[in-house]
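Visitor: Here is a sequence together with a model predicted from it:
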Amino acid sequence: MNRNVKKALDLATMGSSILWPSLEGVTDLMKFSIPKMKCGGCADSVTAALRGLDATAPIEIDLEKKEVEFGGNVPPQDRVLSALAAAGFPAANVQ
């Protein structure tokens, strides 16, 4: 098991973040707002859509803010946005 892989979900408050693996030290990040992401199941669907693009890229999901950060050797932004929309979670880039 990869020791860099972390998973955190605060079920009592619907969570602040879900990490797969850690974004610590990652310099190439994309951050997206996903208004329709409301629960852990939504976060799982978003994660699966991103994993379809890069199976090992770090992902951090903030359910409270309805945002996701995707890092590493990520594909072009339009491919990421298309994958999220196809999964039912249209997104917008966050600066």
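Guide: Cool, the structure landed.
Visitor: alpha carbons only for contacts and neighbour counts from here, please
Guide: Noted.
Visitor: Can you tell me the element residue 73 falls in?
Guide: Residue 73 is part of no helix or strand when elements are defined by DSSP states H and E.
Visitor: My understanding was that it contacts residue 58; is that so?
Guide: No - between residue 73 and residue 58 there is no contact under Cα atoms under 8 Å: 9.5 Å.
Visitor: list the contacts for residue 44?
Guide: Contacts for residue 44 were tallied using Cα atoms under 8 Å, 6 or more residues apart in numbering; there are none.
Visitor: Check which helix or strand it maps to.
Guide: Using DSSP H and E, residue 44 falls in helix 40-51.
Visitor: got it, and residue 80?
Guide: Assigned by DSSP H and E, residue 80 falls in helix 77-86.
Visitor: Comparison target, given below:
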Amino acid sequence: MELRIEGMSCGGCAKSVTKAIQSVDSAARVEANPAERSVRVETSAAQAAILRVLEQAGYPATVS
């Protein structure tokens, strides 16, 4: 899934986003690009669960 995260602007943000996603699915593959504020996620978790955990972490996301 492709996500847009407006609040992700640096490497530290990208690490926080990755950690949040992997708290739902520890095997998730996450490719974060802070410059483009985009994240590509390969996961078996439900999209709603990923969006919810990002919201809770302070990084609300939209599906792009």
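Guide: Looks like it came in fine. Only a predicted model underlies this, so the values are computations on that prediction, with no experimental measurement involved.
Visitor: circling back: the helix holding residue 80 of the first structure: average distance to aligned residues in the second structure?
Guide: For helix 77-86 of the first structure, the mean deviation from the second structure after alignment is 0.6 Å (mean Cα distance after the TM-score superposition for the first structure).
Visitor: residues in the second structure aligned with the helix holding residue 44 of the first structure?
Guide: The aligned range for helix 40-51 of the first structure in the second structure is 11-22, by TM-score structural alignment.
Visitor: mean deviation of that stretch from the first structure?
Guide: Looks like 0.6 Å for stretch 11-22 of the second structure (mean Cα distance after the TM-score superposition for the first structure).
Visitor: Which residues belonging to that stretch are considered buried?
Guide: Neighbour counts over stretch 11-22 of the second structure (16 or more other Cα atoms under 10 Å) mark 13-14, 16-22 as buried.
Visitor: got a list of what residue 82 of the first structure touches?
Guide: residue 90.
Visitor: Map residue 65 of the first structure across to the second structure for me.
Guide: For residue 65 of the first structure, the residue aligned by TM-score structural alignment is residue 36.
Visitor: quick one: its match is in a strand?
Guide: No - applying DSSP: H, G, I helix; E, B strand; the rest coil, one finds residue 36 of the second structure to be coil, outside a strand.
Visitor: quick one on the thing from earlier: between residue 73 and residue 58 of the first structure, who's got more neighbours?
Guide: residue 58 (25 against 14; other Cα atoms under 10 Å).
Visitor: Thought residue 72 was touching the more buried one, still the case?
Guide: Yes - the pair residue 58 of the first structure / residue 72 is scored as a contact, 6.6 Å apart, by Cα under 8 Å.
Visitor: quick revisit: continuing past the helix holding residue 44 of the first structure, what's the next helix or strand?
Guide: Criterion used, DSSP H and E; the element after helix 40-51 of the first structure is strand 59-62.
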